[in-house]
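Colleague: output the structure for:
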Amino acid sequence: MPIDPSRYRLCLVTDRALGRGRPLVEIVMEAVAGGVTMVQLREKSATTRAFLEEARALKAALAGRGVPLIVNDRTDVALAVGADGVHVGQTDMPVEAVRAIVGPDVAIGLSITDAGQIARADAGAADYLGIGPLHPQKTKPDASAPLELGGFAKLRRMTGKPVLAIGGVKAEDVPMLVEEGATGVAVVSAIMAAEDPEVAARAFVDAWKSETR
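Modeller: The predicted structure follows:
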C-alpha cells in the first residue's frame, strides 16, 4: 500500500474559507504540530495555477515530516507536485482511470456516502475510503444526508479497506468511531476554523490515545 495505514489516523482536509484569513500553509503546519498525520488539499474554487502553487508550497512545508499530502480531485496537480495521493468523489474520474495515470505508488481515496457505492468496483480499486458525512455539516453545500454513527458502522462493515469517517467529525466522536472500526478521521471545520489549530488537532490525538491504551 502506498501509504502506511497509521498515517490515516488524523487527516486534515483544507478549506481556506474557514481559515480566518490566515495563510493556508500556516494553519496546516500548526495542525501538523498538534498531531495531524495526513493532509488533503481541497480547493473547489481556485484556478489551476493557484491550486498548483498552493500544492507546491504544502509539499515543500511537509517535506521530511512523514505527513503525506493528498490532492483532492485534481490528478494533474497531484502528479505535477509529486503528491502522495489523490482523493476523488463519485462524480470525478473513476479510480481505475486515476490509477492508470498515477501508477501503483500513489494512494487513491474515494468518497462513499451509501451502500450502493461501496459495493461497486470503483470502491474495490481504491486504497482507502472516506465514509460520510457523519453529521450535518456546512463545508459542502451538496453533501448527502448524514449517516450518523449507525450508518457509518453499517458501511464500515462492508469493507476491509482503511476507512476514514468524515463530515462534521468532532473529537468526542472518536471513541465511538474507534469502536466501530474506523481507521481514522478526516476533519475540516473542527481544525480549520479553530482559533488554535494545534490545540484543536491535539484534542483528536488525545481522543485516539485514550482509546488505544
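
Colleague: C-alpha only now, for contacts and for neighbours.
Modeller: Noted.

Colleague: quick one: contacts of stretch 42-55?
Modeller: Under the criterion CA atoms under 8 Å, 6 or more residues apart in numbering, residues 13, 14, 15, 16, 41, 71, 72, 73, 77, 78, 80, 81 lie in contact with stretch 42-55.

Colleague: and the second one, how many residues sit next to it?
Modeller: Looking back up the chat, that one is residue 14. Neighbour count for residue 14, taken as other CA atoms under 10 Å: 23.

Colleague: again, but for the first one
Modeller: Taking other CA under 10 Å as the neighbour definition, residue 13 ends up with a count of 23.

Colleague: I'd say it and residue 36 touch.
Modeller: No. Using CA atoms under 8 Å, residue 13 makes no contact with residue 36, being 10.2 Å away.

Colleague: would CSV of the contacts of stretch 42-55 with distance to residue 60 be doable?
Modeller: Output for those, formatted as CSV (distance: CA to CA, whole Å):
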residue, distance to residue 60
13, 17
14, 16
15, 19
16, 18
41, 13
71, 14
72, 18
73, 20
77, 14
78, 13
80, 13
81, 9
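
Colleague: wait, which of the residues you listed is closest to residue 99?
Modeller: residue 78 (12.2 Å; CA to CA).

Colleague: how near is that closest one to residue 189?
Modeller: 23 Å (CA to CA, to the nearest Å).

Colleague: quick one, which of these two is more surrounded?
Modeller: Between residue 78 and residue 189, residue 78 has the larger neighbour count (other CA under 10 Å), namely 24 against 21.

Colleague: now the strands: where do they sit in this structure?
Modeller: Per DSSP state E, the chain carries strands over the ranges 10-13, 38-41, 69-72, 85-88, 107-112, 128-131, 163-166, 184-187.

Colleague: need those strands in TSV with distance to residue 149, can you?
Modeller: Listed next are those as TSV, based on distance: least, CA to CA, whole Å:
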stretch	distance to residue 149
strand 10-13	18
strand 38-41	23
strand 69-72	25
strand 85-88	23
strand 107-112	15
strand 128-131	11
strand 163-166	10
strand 184-187	13
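
Colleague: quick revisit: and which of the contacts of stretch 42-55 is nearest residue 177?
Modeller: Using CA to CA, those come closest to residue 177 at residue 13, 18.1 Å.

Colleague: any idea how far that closest one is from residue 159?
Modeller: 23 Å.

Colleague: let's compare: structure for the following, please.
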Amino acid sequence: MTLGRLHLITDSRPGRDPVALVRAALSVATPDLVIQFRPADEWTDRVAYDLAGQLVALCRPLGVPVLVNDRLHVALAAGAGGGHVGADDLPVSAARRLLGPAAVLGATARLPATALRAVGDGADYLGVGPCYATSTKDGLPVSIGPEGLRAVARQCPDTPIIAIGGVTAARVPELRAAGAHGVAVIGAASDAADPARAIADLLAAVAA
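Modeller: Alright, predicted model coming up:
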C-alpha cells in the first residue's frame, strides 16, 4: 500500500469551514496529500454525510484520497477511500469487516502493544500520538514525544506510522528520524494565516 505522508485532518471546531480548508490544500496538492474528514461529535449523520460527499467530489478528480474518522458508515455511504478509528470507536477488527479488504483503515495508537494489536486486527497504518501538546482536541493524554513514537515504530517496522499532535513543519524532521512515515495536522494548517502556504510547507517537509 502506498500511503501519502501528509494527512490533513479537517477542523471541526465551531466557525471552521472544512470545505474551504480542503480547497486550499488541493490548490497545492502533491501525491503525498491525504484528507481525513473528522466530523464533530455534535454533527448529525446527515451533516457529516453531506460534507464528506462534498470532499470526495472535490478530491477524487485529483486522485487525493479521503478518509473519514470515526463514522465508518458515513465513509461507506459517501464513497470515501476508507476510515480511521480511535480508542472509543469500533474495534479495528470490526472496522475492517465493515469497510472490506480494499479500503484504507487507520487506527490510533500510543503504546507499542496497542499498535501491534491494531496491525494484527487489520489496520493499514497507525496514527501515533499525541507527539506534542495540542489544543485542537480536548481530553487527549499526555504527549509521548519522538521517543514514544520511536518505540511504536520499532514494534511495527513494516506499518506506516503517522505522527499526530502538535505537529509543525519544523518538527517533521525529528519525527521522520524517529520512524514516522508521515504526519497528520489540524492546527498547523487551519490556524495559519495562509493555509495553502502552510500546507505547501508541510508537503515539502514530509517529502524532504
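
Colleague: follow-up on the earlier one: out of the strands of structure 1, flag the one nearest residue 154 of structure 1.
Modeller: Residue 154 of structure 1 sits nearest to strand 128-131 of all the strands of structure 1, at 10.5 Å, using CA to CA.

Colleague: where in structure 2 does the closest one fall?
Modeller: The alignment of strand 128-131 of structure 1 onto structure 2 (TM-score structural alignment) covers residues 125-128.

Colleague: what does residue 175 of structure 2 align to in structure 1?
Modeller: Aligned partner of residue 175 of structure 2 by TM-score structural alignment: residue 177.

Colleague: surely that match touches residue 149?
Modeller: Yes. With contact defined as CA under 8 Å, residue 177 of structure 1 and residue 149 form a contacting pair (7.4 Å).

Colleague: between these two, which has more neighbouring residues?
Modeller: When residue 177 of structure 1 and residue 149 are compared for neighbours, residue 177 comes out ahead with 21 against 16, by other CA under 10 Å.

Colleague: so what's the residue count around residue 101 of structure 2?
Modeller: Residue 101 of structure 2 sits with 10 neighbouring residues when counted by other CA under 10 Å.

Colleague: what lines up against it once you look at structure 1?
Modeller: So, by TM-score structural alignment, residue 101 of structure 2 is matched to residue 104.

Colleague: same check on residue 19 of structure 2?
Modeller: Per TM-score structural alignment, residue 19 of structure 2 is aligned with residue 25.

Colleague: and that match, how far from residue 103 of structure 1?
Modeller: Distance from residue 25 of structure 1 to residue 103 of structure 1, by CA to CA: 28 Å.

Colleague: these two: who's more crowded?
Modeller: Legend: neighbour count by other CA under 10 Å for residue 25 of structure 1 and residue 103, higher for residue 25 (19 against 9).

Colleague: ok, now how distant is the more buried one from residue 102 of structure 1?
Modeller: 25 Å.

Colleague: now the helices for structure 2?
Modeller: Along structure 2, counting by DSSP state H, helices occupy 18-26, 45-59, 72-78, 92-99, 112-120, 145-155, 172-177, 187-190, 195-207.

Colleague: the third one vs structure 1, mean deviation?
Modeller: What that stands for is helix 72-78 of structure 2. Once fitted to structure 1, helix 72-78 of structure 2 is off its aligned match by 0.6 Å on average (mean CA distance after the TM-score superposition for structure 1).

Colleague: list the residues that contact residue 160 of structure 2.
Modeller: Applying CA under 8 Å, 6+ apart to residue 160 of structure 2 gives the contacts 3, 124, 125, 126, 180, 181, 182.

Colleague: of these, which is the nearest to residue 140 of structure 2?
Modeller: Looking across the contacts of residue 160 of structure 2 and measuring by CA to CA, the closest to residue 140 of structure 2 is residue 126, at 16.7 Å.

Colleague: that closest one contacts residue 159, correct?
Modeller: Yes. In this structure, residue 126 of structure 2 is within contact of residue 159 by CA under 8 Å, at 7.2 Å.

Colleague: between these two, which one's more packed in?
Modeller: Neighbour count, other CA under 10 Å: between residue 126 of structure 2 and residue 159, residue 126 has more, with 29 against 20.

Colleague: give me the nearest residue to the aligned residue in structure 2 for residue 13 of structure 1, chain neighbours excluded.
Modeller: Under the alignment (TM-score structural alignment), residue 13 of structure 1 pairs with residue 9 of structure 2. Spatial nearest neighbour of residue 9 of structure 2, chain neighbours left out: residue 36 (4.6 Å); criterion: CA to CA, 6 or more residues apart in numbering.

Colleague: who's in contact with the one you found?
Modeller: Residues in contact with residue 36 of structure 2 (CA under 8 Å, 6+ apart) are 7, 8, 9, 10, 66, 67, 68, 69, 83.

Colleague: structure 1: which residue goes with that one?
Modeller: So, by TM-score structural alignment, residue 36 of structure 2 is matched to residue 40.

Colleague: any idea how far residue 136 of structure 1 is from that match?
Modeller: Distance of residue 40 of structure 1 to residue 136 of structure 1, given as CA to CA: 20 Å.

Colleague: do residue 202 of structure 1 as well
Modeller: 23 Å.

Colleague: when the two are compared, which one has more neighbours?
Modeller: Legend: neighbour count by other CA under 10 Å for residue 202 of structure 1 and residue 136, higher for residue 202 (20 against 17).

Colleague: the more buried one and residue 32 touch, don't they?
Modeller: No. Residue 202 of structure 1 is not in contact with residue 32 according to CA under 8 Å; the separation is 9.3 Å.

Colleague: against residue 137 of structure 2, how distant is the match of residue 13 of structure 1?
Modeller: 11 Å.
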